[in-house]
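J.: Mind looking at a prediction? Sequence and model below.
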Amino acid sequence: MVAQLLAELRGNPFTLAGATIVVGLTAVAVVGPLLVPYDPTAQDLANRLHPPSLAHPLGTDQLGRDVLTRLVYGARISLGIALLVTAIRVAIGTAIGIVSGYAGGWVDELLMRLVDVQLAFPGLVLALVVAGILGPSLRNVMIALAVVGWATYARVVRGTVLSVKEREYVDASRLLGTPPRRIATRHLLPKVANPVIVLATLNLGTVVLATAGLSFIGLGAQPPTPEWGTMLAGGRDHLRRAWWIVNAPGIAIMLTVLGFNLLGDGLRDMLDPRQQSRLEEV
């Protein structure tokens, strides 16, 4: 698979660009906080709203905090939340999809009706409701985004399981008395892995965007947390005077979403081209 991925990267400049952006952002999130010289929450009112300079390459914000430092720490927060939320979505959606597709009957009907109910509501609107009920915090944003995003995984996994469970080797395992749990882990999970990986890669960017959006309106990270959406909210009142405060996190969000989308498209073409019309962003 690694050799196939490298060949795909060499043959598709868009996939290569997406992979480069994702790897770069990951490196910034992991190593960046160790290299920046400032405290992301330390205020220096004497140097507030200073334009980019050698001391502050991306300038300072309305409280004199270094924008580059806050941007780097924000990368760790945004990518960490995206990975955790996506992992929860994958776990819930994959489990429900496998149980629904393999069990069939009333179990399948009940679980798919739950999926239909969840998909009937726009994901971001439902996340707004959940986050509003739970209260403003990053933890509650993670819960809200995880709760509303698993249904697409369940639908994709169920469709794959319905086709795989009718194959001869699955019937043979069933006739030999293999427990359903072992059939699921040995025969079904490997078959659903590819579409789930593709969908998860595409969703990572949208989770970053949704997290920033909820923080921007005050339901996510709270000041002085260096989160990209909070940085946008804090700098919007100074847009004309200090454009760099909002431009830096705005460009970071754009590059993150673009990187994951380009990488996800490349993985889709490589791993499961038949899923192109079925994958959705939530």
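T.: Received, thanks.

J.: going forward, measure contacts and count neighbours with C-alpha atoms only.
T.: Noted.

J.: Now do stretch 133-152: distance to the chain's middle.
T.: Remark: stretch 133-152 is offset 12 Å from the chain centroid, using Cα atoms, centre = their mean, to the nearest Å.

J.: one more structure, for comparison:
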Amino acid sequence: MNEKKWLHLLKTNKQYWFPIIFLSVLSLLALLAPILPIDPNSTDVTQMSSPPSMSHIFGTDEVGRDYFIRVIYGGRISLLVGILAMLASTLIGTIVGIVSGYFGGWIDSLFMRLVDILSSIPWLVLVIVLSVLLKPGLVTIILVIGCFSWMNIARLIRAETLSVRQREYVVYAKFIGEKHEKIIMKHIFPAVLPTLIVAATGSISSAIMTESALSFLGVGIQPPTASWGSLLQNAQASLQNAPYMAILPGLFIIITVYSFNGLGNYLRELTSVEG
């Protein structure tokens, strides 16, 4: 990738600086959280539900735990769910989309009917049902979100593959008898990669929103592990005397989703410039 192009795009579109800086700082804090000198589970009954102050910049929760570190640890879980669920949904969607678009025929029809069926079901309801049936927890949430959020990616990749397979170099590769696997890895996948990268950033924000909703409903991340959704659920009982307990994780969810969407828009413009 030409360095001048991505730097020029940042200079001419300053709205992309905030998402990139915010996500960088958030990711750094999430990575460094274990070495920060604050215990997320340390309680102090003398500081219960204390408002933000110099000693506790985000205040404390109902049992006196530092809320800043609780939010950071919650961000670790939410980001982890978002990234791993994205990887799962991207892997499934890419395989289905490329295979369906490349081979066509009955394979395409079969995969697209499966996509239509899954897309017709309100998938948040489906995720909630599966989360209830399975043992609630981090692994379950990642698997459930990842395995039932790949349909839009599959459609996008299929459409790109249908276009790429008509190009002369792909037609020639088929004509000279190259194996399908080699054509897909050498010609198809690199061509659909820019679209895939943009779609992946959007799926991270969707996964974070879904995890937050499930944890808020009590079928997601379970105590003592904290996520932004579980912090919101826990804050319901303290809305009157400690509203910051709901406001802070809510703001982090909103800003993080906005930032990932902004990053997706930046990558979309960058790939169009590169093209």
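T.: Nice, I can see it. Because the structure is predicted, anything quoted here is derived from the model rather than measured.

J.: And the TM-score between them?
T.: The TM-score (TM-score structural alignment, normalised by the length of the second structure) is 0.94; 272 aligned residues with a Cα RMSD of 1.5 Å.

J.: So which residues of the stretch 51-200 of the second structure form strands?
T.: Secondary structure of the stretch 51-200 of the second structure, counting by DSSP state E, counting those that start in this stretch: no strands present.

J.: Contacts only, for the closest residue to residue 76 of the second structure other than its chain neighbours.
T.: Spatial nearest neighbour of residue 76 of the second structure, excluding adjacent residues (Cα to Cα, 6 or more residues apart in numbering): residue 30 at 5.0 Å. The contact partners of residue 30 of the second structure, taken as Cα atoms under 8 Å, 6 or more residues apart in numbering, are 72, 73, 75, 76.

J.: ok, the first one touching residue 32?
T.: No - counting by Cα atoms under 8 Å, no contact exists between residue 72 of the second structure and residue 32, whose distance comes to 9.6 Å.

J.: May I have the secondary structure class of the residue nearest to residue 76 of the second structure?
T.: Put simply, residue 30 of the second structure is helix when judged by DSSP: H, G, I helix; E, B strand; the rest coil.

J.: Kindly report the same for the one 4 residues further on.
T.: Using three-state DSSP, the secondary structure recorded for residue 34 of the second structure is helix.

J.: Over to the one 3 residues further on?
T.: On the three-state scheme (three-state DSSP), residue 37 of the second structure is labelled coil.

J.: any idea how far residue 257 of the second structure is from it?
T.: 28 Å (Cα to Cα, to the nearest Å).

J.: out of these two, which sits in the busier spot?
T.: Of the pair residue 37 of the second structure and residue 257, residue 257 is the one with more neighbours under other Cα atoms under 10 Å, namely 22 against 8.

J.: dump the residue contacts of the more buried one.
T.: Neighbour list for residue 257 of the second structure: 205, 206, 208, 209 [criterion: Cα under 8 Å, 6+ apart].

J.: Kindly present those as CSV, with separate columns for secondary structure.
T.: As requested, the contacts of residue 257 of the second structure are exported to CSV (three-state DSSP):
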residue, secondary structure
205, helix
206, helix
208, helix
209, helix
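
J.: Can you get me a residue count around residue 221 of the second structure?
T.: By other Cα under 10 Å, neighbour count at residue 221 of the second structure equals 28.

J.: separation between it and residue 231 of the second structure?
T.: 10 Å.

J.: Please name the residues that touch whatever residue of the second structure lines up with residue 118 of the first structure.
T.: Using TM-score structural alignment as the criterion, residue 118 of the first structure maps onto residue 118 of the second structure. Neighbouring residues of residue 118 of the second structure by Cα under 8 Å, 6+ apart: 148, 151.

J.: For the second structure, which segments are assigned as helices?
T.: Secondary structure of the second structure (DSSP state H): helices at 3-12, 17-32, 67-103, 105-120, 123-133, 138-147, 151-164, 168-175, 180-183, 189-217, 228-235, 244-274.

J.: mind checking which of the ones you listed is nearest residue 54 of the second structure?
T.: Nearest to residue 54 of the second structure among the helices of the second structure is helix 67-103 (11.7 Å), distances taken as Cα to Cα.

J.: where's residue 10 of the second structure relative to residue 143 of the second structure, distance?
T.: 35 Å.

J.: Between its first and last residues, how far does stretch 38-48 of the first structure reach?
T.: 14 Å.

J.: May I see the buried residues of that stretch?
T.: By 16 or more other Cα atoms under 10 Å, the buried positions in stretch 38-48 of the first structure come out as 40, 41, 43, 47, 48.

J.: Over in the second structure, find the residue span it aligns onto.
T.: The aligned range for stretch 38-48 of the first structure is 38-48, by TM-score structural alignment.

J.: Show residues contacting the matching stretch.
T.: With Cα under 8 Å, 6+ apart as the test, stretch 38-48 of the second structure has contacts from 60, 61, 62, 63, 64, 65, 66, 67, 69, 70, 73.

J.: make it 10 Å
T.: For stretch 38-48 of the second structure, contacts defined as Cα atoms under 10 Å, 6 or more residues apart in numbering pick out 33-34, 56, 59-74, 224-226, 242.

J.: how far does it sit from the chain's center?
T.: Taking mean C-alpha positions (Cα atoms, centre = their mean), stretch 38-48 of the second structure and its chain are 31 Å apart.

J.: Just give me the residue right at the centre of the first structure.
T.: For the first structure, the residue nearest the mean C-alpha position is residue 204 (2.1 Å; Cα atoms, centre = their mean).

J.: Identify the residues contacting the residue nearest to that residue when sequence neighbours are not counted.
T.: Closest residue to residue 204 of the first structure in three dimensions, ignoring its sequence neighbours and counting by Cα to Cα, 6+ apart: residue 82, at 5.5 Å. Contacts for residue 82 of the first structure (Cα under 10 Å, 6+ apart) come out as 76, 142, 145-146, 200, 203-211.

J.: Could you rerun that using 7 Å?
T.: 204, 207, 208 (Cα atoms under 7 Å, 6 or more residues apart in numbering).

J.: which residue lines up with the first one in the second structure?
T.: In the superposition onto the second structure, residue 204 of the first structure corresponds to residue 204 when matched by TM-score structural alignment.
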